[in-house]
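Asks: Everything below, folded, please.
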Amino acid sequence: MAALTSVLGFSFFGLAARMGQLGIQHRNVMSNPSGHLIAMGVFGFAGYWAHVWTEYSSVLIAQKEAEIRERRSRLTTPSDS
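Replies: Below is the predicted model:
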């Protein structure tokens, strides 16, 4: 569900950016609907990769935290040697 919301959110942002671009140029907002679809697709793709990167980075952070906890537990417990 989070991937879908990321893709849709970024897609609608792309649509708004495209409409803002056409508004600044004083062009008809509905003159070229394929441009809207391209902008939505590009921004949706960026939203998908933002979601993928978020998932990947959270896994990396969890692994690194586990490594740090394991190292700290080795340092604080007295060894039996």
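Asks: When you work out contacts or count neighbours from here on, use the C-alpha atoms and nothing else.
Replies: Fine.
Asks: Specify the local secondary structure of the spatially most central residue of the chain.
Replies: The residue lying closest to the centre of the chain (Cα atoms, centre = their mean) is Ala50, at 1.8 Å. Secondary structure state of Ala50, per DSSP: H, G, I helix; E, B strand; the rest coil, is helix.
Asks: One more, so I can put them side by side:
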Amino acid sequence: MSLLANIVGFSLVGIAARMGQLGIQKRPILENPIGHAIAAGTFGFAGYWAYQWDRRAAVLLAEKRAEIAARRAKTDAPAS
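Replies: Below you'll find the predicted structure:
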């Protein structure tokens, strides 16, 4: 998943959450557009953070798998 798709997706969830919040409160949905922008920005930042975290986790997993494979190769090698 690309960075842009992650940020836009999370931003849309933030806008939907804001509209749901206003709907529960029975307030006009477009009453305060700044609130929508804040929700979209906050959730968009969360999407950026989640993307970066996912990339870092993939790197850490690859390093750990390589380390385990090297250790297995070392223990499986015939003793000379």
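Asks: Could I get the contacting residues of the residue nearest to the centre of structure 1?
Replies: Ser6 (Cα atoms under 8 Å, 6 or more residues apart in numbering).
Asks: next one: the one 3 residues further on
Replies: Shown in contact with Trp53 of structure 1 (Cα under 8 Å, 6+ apart): no residues.
Asks: element containing it, please.
Replies: Trp53 of structure 1 is part of helix 33-76, with elements assigned from DSSP states H and E.
Asks: and that helix, how far from structure 2 on average?
Replies: After superposition onto structure 2, the mean distance of helix 33-76 of structure 1 to its aligned counterpart is 0.2 Å, using mean Cα distance after the TM-score superposition for structure 1.
Asks: From the chain's centroid, how far away is that helix?
Replies: 7 Å (Cα atoms, centre = their mean, to the nearest Å).
Asks: Helix, strand or coil: sort out Pro28 of structure 2 for me.
Replies: Pro28 of structure 2 - assigned by three-state DSSP - is coil.
Asks: Setting aside sequence neighbours, what's the nearest residue to it?
Replies: Leu22 (6.8 Å; Cα to Cα, 6 or more residues apart in numbering).
Asks: Tell me what angle whatever helix or strand Ala16 of structure 1 lives in forms with helix 33-76.
Replies: Applying DSSP H and E as the criterion places Ala16 of structure 1 in helix 2-24. For helix 2-24 of structure 1 against helix 33-76, the angle by axes from the mean of the first three to the mean of the last three Cα atoms, to 10 degrees is 140 degrees.
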